[in-house]
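Enquirer: no sequence on this one, just coordinates:
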């Protein structure tokens, strides 16, 4: 395997090259021993009794479990980082959830309820007395206790006052994720490079987020003030909770600083001196939490956008076919409301952002006039290289989308179909694989709070996904369209625009970031300026002409300037006095303005609700394309000063109670609720769940183990193989296959299909796949066949425009596309439905929502067979090294490794590569046995 090349400052912390000559010194052990001397502030204070936190009223009956790899402990001192680099050791609880998580891929086949504990942790409230590892009263407070269990090190926080409870939550968050929290508060402000160094990936991260949320400090504070002022007592309580939480974080910082037990990354990036302890770890403020929330919202909760690219694809289609026919072709490939799509809500219609019969206010660009607005200016030093700029942009895309484009999923079955008569849920979010993990586990018990689960580091004043006393909840990214693009007419110059008939100046938001070389970075000093022009209609993203008029395209999302608003919904979810059943659950998540699918289960009921501030658009406005920035086409009752407008009422959001089962894998929510992403049609990875859960429900007697098996089995399936390949082979075998190479490939693919079409290891310890040749052939074949089927009919220009809107393929080994390599998530974005619909049409089968024309072989079966056979033969001839060319983690030709999951370094401790699973990062398995 080739030596891994460090790619950024955070990644370099994992490599010995970050410490040239240092680890080879004979005095390194002496230095490490000296650095180990200070006690961690988390160590139990002398005289503090090691007693468990009092368990709250727990109705799970021992049937609640969860898992979050790699481990709870995400902090490491400098000594621990050096020991890790020198000897491969890791701090306690940094990776103890990774093995069970990875093991489910090969261990799920024979899973029973009795053996669930081998792959999930007990998520009951409290800690048994014989399992208490430590008990701490943070900062010596008498009103809060943090107990950690021996198995996982998860903090169980119990407070006798509300302030003490939240103070303890802040202390525990800093103890487990301080460095990560610091990184992401700087990412959210667009200031990562001055903090962590000027490596290209760091530049990319800060650019990606700041482009979409170029907030000033006044903007961040205004969001806090607004959330506190507009929600009465709950708003005031939320502000008090945030302040107590921040106090807890800062108390830990002070204790760690004085005890010299702070994360070692502060030394390696030049913020602290390991010898003199000089330097500062900046205290946190409430506005830091809004900056963190900005990152989370951008990653997971802001569906829609892309209207300019949609317009370019539409223009390409109209250029080839004419306006009417070209629009029809575009719509058929877009599949915004496909009748064959898998649905989360089985019954009912929830119209939203539907295609208007007569679109009004369209502002389509003139051909060739669109230019993306530059973000970066005035590069100096190491930032001047063009290659650095390209690498930075690519890194930003991978890092910013690896979690957003993830595979959060949910499987929820009503008690009518379970063995116990109680609902069962297996659900969780996909937040990517990082070291340390973006999420952290905790239990919080205090006045008005009773919950256990996962929260984003730095936002853990409430549990965001987890369980209460007698209910559990989780979410998947829904992605419905809450983002619109407006064409603002320029006046006077390029930085003035017409706003409601008046020529007004754009606001210039700038960040001048400069950095110095650090021990861990290895790049030269440099600087650059990020510049975003802001309008009342949001930040400028592109410039163009429309009918000869110069315009700036802007992006406006309903959650812009409202990142803090969702705090009330999470507060309600944590409040046992509020959530008592499905209706109060829905009332809680209605306060969350991000685009999520929310799922609920208690001992008797299940429920679903789709959250998000869905703006009410002007009559005739088409959400897929840019519209003019004129009053007639603005959101109804839109106030540009506060970015508030009419929102669709809760009843119009997809919702349901006690449906026989729910599944979600980022698929379409309900009938007439258009999908925000392209290609959400008759084949979607949600089908992998729906097929399996529907079969379980038909049989009845569903158990926790059987539902976990369904999830795990779906997470190993190749969607192309299970749902498209059978028809492809029907076309090829519609006549005798006489070519030996093609015939051999067909035989291998058929054998793989007979075995289930899954990418499974040959054995529990193997690093090779069963049916490896068939998998290699399909990985090579799919992009070849898509191009051969569609490019001749569409033409090169239109085919390129469509593939720019939707990648043709997203197998686990893909280094391109939304998630990048080694991210776990696969088969969310691709031309599965397009191929499926076209091939079925060629075979003469009925197709609901067909493509505008037949493409494979011009629609003739014999010609289509020739196309597929020729590309299959070409694919079969490609070697493993050609299909899997290798990268910094894997040698060329290593198929298993090409698919494998790699935890991306965000700190100084790395983790081992694990086999591929298409699965949530944090996952719960719940079955409540009683109710209050």
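Expert: Noted; the coordinates are in hand. Being a predicted model, the structure only gives us computed values, none of them experimental.
Enquirer: hey, let's count contacts and neighbours off CA atoms from now on
Expert: OK.
Enquirer: which SS state does the residue located most distally from the centre of the chain fall under?
Expert: In the chain, residue 738 marks the outermost C-alpha relative to the chain mean, sitting 46.4 Å out by CA atoms, centre = their mean. The three-state label given to residue 738 by DSSP: H, G, I helix; E, B strand; the rest coil is coil.
Enquirer: repeat that for the one 5 residues further on.
Expert: Reduced to three states with three-state DSSP, the structure at residue 743 is helix.
Enquirer: next, count neighbours for it.
Expert: 18 (other CA atoms under 10 Å).
Enquirer: wouldn't it be in contact with residue 737 here?
Expert: Yes. At 5.7 Å, residue 743 counts as touching residue 737 under the criterion of CA atoms under 8 Å.
Enquirer: what separation do you get for the residue farthest from the centre of the chain and residue 787?
Expert: Residue 738 sits 24 Å away from residue 787, going by CA to CA, to the nearest Å.
Enquirer: I'd assumed residue 444 was in a helix, is it?
Expert: No. Checked against three-state DSSP, residue 444 lies outside a helix; its state is strand.
Enquirer: now residue 36: how far from residue 401?
Expert: Here residue 36 is placed at a distance of 38 Å from residue 401 (CA to CA).
Enquirer: outside of stretch 388-407, which residues touch it?
Expert: By CA atoms under 8 Å, 6 or more residues apart in numbering, the residues outside stretch 388-407 that reach it are 200-205, 207-209, 298-300, 383, 429-432, 477, 665-666, 818-820, 823, 825-826, 828, 918-920.
Enquirer: the residues you listed in helices, which ones?
Expert: Within the contacts of stretch 388-407, residues falling in helices by DSSP state H are 200-205, 207-209, 298-300.
Enquirer: adding neighbour count and distance to residue 71, write these out as CSV.
Expert: Output for the ones in helices among the contacts of stretch 388-407, formatted as CSV (neighbours: other CA atoms under 10 Å; distance: CA to CA, whole Å):
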residue, neighbour count, distance to residue 71
200, 25, 28
201, 27, 25
202, 27, 24
203, 30, 28
204, 28, 27
205, 27, 24
207, 25, 29
208, 24, 28
209, 20, 27
298, 22, 25
299, 21, 22
300, 24, 22
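Enquirer: alright, now check it against this:
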């Protein structure tokens, strides 16, 4: 049996000392020589067969750090010891990073300096390798020289999908294995027992605590409900899984499987003993549950909403407190930037006569424990917990939002064809969660990105004459129910009958094998499930003991969306904006979908939006009673009545579309706080609107608009001018404050962006001004609002919406080094309050004026006082340093890190606030 180690790759491979404890550095070179496997295949001088391509060489994409996410043990050791990279592991990182300084001089001709050519097929002189996976004659995988992207061409549907599975395993086998275990709540045991992995698996398993029977039932239901397409999807999945398993067998016998299997004890580096478990179809559902929880499950937070409402009512009284709370909630702010112009789509708004609310008694809420019966010493946790916790934070932050889209109608472009620059911001990881591929076969014709392990279809990309992409939308498909307890804490009333909760458990246990490993241990995760979903909190309501449960419309239905993705890849289905909209209507996750072909553009907001009972306020918990259930709800299948497609925000051929996880349309309420007058969507709206007004928009111009917004400090561009207006309402006599104001004004005049002095300098222009604003923002927000709100309410409001999300704000919702910034913060509150104090017109104002008690002079005093404090903070105080950056290193504090989920590490790059995977498209013709 192979020896098992109890330290995960997320520990061992981050710390070179840990690697050398396992395999001594002195023996690395000799070991590498013995481990080198037959990875280098001779390139075949054959050209991939491509379907008709109507993009005219005007489709491009990029996905850092690189396509190759697998590394043998030898390659991992080389990387750890000498920094060398496997082929195609890092080759997209440089071009991606270089756009930050290269975009000002960008032209259409130089776009592919920073992006890949995303045309179908591979020119014969660019073919790096050709493979017939599993010896099959009905499929080939051709990889290109530049990026190593697999171009899968099949003559049968089965063979095509088999090739897709094989290629996915070639590029992401270890990552796929990690995430099928995350989805099952079994990462800790799989990855060797390091306690720091527990946070990662706990975070997702609580939201989707499925049994094996649940996973299979989801497949069965999805297939049964989709007719012939459902049967085809099941056949595709089976072929895809067969391809994955064929690669597992081939790499095992050839000994070129990912090295992480050795470093976590699943395989022996000398004898090759041990097993890499085959995949099965239910593994894909487990994977999908993680991806769905990350990116496509808007809503929730009703208990936190209730707690902050109660705090507001305690501070101001019920009537006034409710008004104050609603003004901060900004459910339907008239100043919010929207994706669909001049059209209303009412959903989840505040009811005129709320019914069924079940707000907790003050001080009664407790979080339902997830972990039971932990054993073991947890030795070594302190050395690794922070690093892995940061990875978990970066992963979970994706649920909050990210991703952007800029789409311009052909009416306003130089060519007369629509232009789009769009992509999802899925975070930065090594290997990346997404992978690129082209897939061509019967009923399949697409190129683009897919989540590893779910790449039987391209999920974001282009077809023969159209392209599509998505952003996270966040509309509310999750509700919290208060189930009244009976008999004991584990029985509840369901339609008047005392009913037992279902106990779902997942145990992780591990054993030590070497002297430097952590001790043996185990722990159990336990979730109590009701018909209204898993229990998340306990409380009392009016003195009655209740459990608060969380029910989302995609719960137990993670597999349903496969039909929509199948349609997007089918050239015989998607032929127009209308058929595109019809396809994405089959996706039950909460996404904004964008489309462009040579003539048309389109938008559609997907998700199974439940039809709530009349009077139910989606922002707060409601009683678990039949009168307040979703209309048509079946607790066995979690199916319900959903709002019709026409009620979802949608549009065809609008002048332009922008999305950066902002509000979709007027009257369409999302669960997110912060859809107000200042949102990072404004950064795109302002730039694209100006381009459209001038006309003649090109691909390069739209990329420039995106890249310029990606370097902008939202606080500087949209809030700082009014802050300085207040301060400069009288002469600034304090020398420290005056010097700070001068620096901020100079930076603002220069554009208010966080840019390097020169490419690769690793130092910011206007560094002092950036440091001052980074230090000032949290201080000014606290000084502006806490005196008026009171400490209790101010603290409760911060739980709903963090104060700041600057690039270096490790305390923010995204965490440090994650790229995505400025989505969540008190930008709108400061903006509205300061404009009110200045006497300017504010639509949808806050209920009260806060800054300085509402007086201009008082506001000016607190701004100057907090600014002086901020100006006095050193760079080391503002940027305290971490395991990557020395204290005071401003550029490094902002920089983006590809967080390791495997054995290969990459260099950090300069901050950009842009999608991880991104397309630039302009089709020249149509079928």
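Expert: Received, thanks. Source: prediction; values computed, not measured.
Enquirer: in the stretch 801-927 of the second structure, which spans are strands?
Expert: Using DSSP state E, counting those that start in this stretch, the strands of the stretch 801-927 of the second structure run over 899-900, 918-921.
Enquirer: the first structure: matching residues for the last one?
Expert: Just to be clear, that refers to strand 918-921 of the second structure. With TM-score structural alignment applied, strand 918-921 of the second structure matches the range 923-926 in the first structure.
Enquirer: neighbouring contacts of that stretch?
Expert: Residues outside stretch 923-926 of the first structure that contact it (CA under 8 Å, 6+ apart) are 60, 63-68, 424-429, 466, 472, 704, 708.
Enquirer: can you show me the helices along the stretch 651-800 of the first structure?
Expert: Counting by DSSP state H, counting those that start in this stretch, the stretch 651-800 of the first structure has these helices, from start to end: 686-699, 704-714, 719-723, 725-732, 740-754, 772-794, 796-805.
Enquirer: same thing with the stretch 251-400 of the second structure?
Expert: With DSSP H, counting those that start in this stretch as the criterion, the stretch 251-400 of the second structure has helices at 260-263, 281-295, 302-316, 318-329, 381-397.
Enquirer: for residue 607 of the second structure, which non-adjacent residue is closest in space?
Expert: Once flanking residues are discounted, residue 607 of the second structure sits nearest to residue 588: 4.1 Å by CA to CA, 6 or more residues apart in numbering.
Enquirer: now do the contacts for the one you found.
Expert: So residue 588 of the second structure contacts 554, 560-561, 606-608 (CA under 8 Å, 6+ apart).
Enquirer: over to residue 763 of the first structure?
Expert: When contacts are counted by CA under 8 Å, 6+ apart, residue 763 of the first structure touches residue 106.
Enquirer: so what does it match up with in the second structure?
Expert: Under TM-score structural alignment, residue 763 of the first structure pairs with residue 758 in the second structure.
Enquirer: ok, its match to residue 910 of the second structure distance?
Expert: For residue 758 of the second structure, the distance to residue 910 of the second structure equals 11 Å [CA to CA].
Enquirer: I figured residue 135 of the first structure was touching residue 147, is that so?
Expert: Yes. Residue 135 of the first structure lies in contact with residue 147 (CA under 8 Å); the separation is 4.5 Å.
Enquirer: can you list residues touching both of those two?
Expert: 51-52.
Enquirer: neighbours of residue 17 of the first structure, how many?
Expert: For residue 17 of the first structure, the count of nearby residues is 17 (other CA under 10 Å).
Enquirer: that one -> the second structure?
Expert: Checking with TM-score structural alignment, residue 17 of the first structure has residue 17 as its match.
Enquirer: corresponding residue for residue 670 of the second structure in the first structure?
Expert: So, by TM-score structural alignment, residue 670 of the second structure is matched to residue 675.
Enquirer: meant to ask about residue 703 of the second structure, not that
Expert: Checking TM-score structural alignment: residue 703 of the second structure goes with residue 708.
Enquirer: the nearest residue to its match once chain neighbours are set aside: what secondary structure?
Expert: Distance criterion CA to CA, 6+ apart; nearest residue to residue 708 of the first structure, sequence neighbours excluded, is residue 426 at 6.5 Å. Assigned by three-state DSSP, the conformation of residue 426 of the first structure is strand.
Enquirer: state the number of residues packed around the equivalent of residue 443 of the second structure over in the first structure.
Expert: Per TM-score structural alignment, the equivalent position to residue 443 of the second structure in the first structure is residue 448. Residues lying near residue 448 of the first structure (other CA under 10 Å) number 14.
Enquirer: quick one, what contacts the closest residue to residue 448 of the first structure other than its chain neighbours?
Expert: Closest residue to residue 448 of the first structure apart from its sequence neighbours, by CA to CA, 6+ apart: residue 575 at 5.3 Å. Under the criterion of CA under 8 Å, 6+ apart, the neighbours of residue 575 of the first structure are 448-450.
Enquirer: mind putting those in CSV, secondary structure and distance to residue 241 of the first structure included?
Expert: Formatted as CSV, these follow (DSSP: H, G, I helix; E, B strand; the rest coil; distance: CA to CA, whole Å):
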residue, secondary structure, distance to residue 241 of the first structure
448, coil, 11
449, strand, 11
450, strand, 14
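Enquirer: which residue ranges form the helices in the stretch 451-600 of the first structure?
Expert: Listed in chain order, the helices of the stretch 451-600 of the first structure (DSSP H, counting those that start in this stretch) span 567-574, 582-589.
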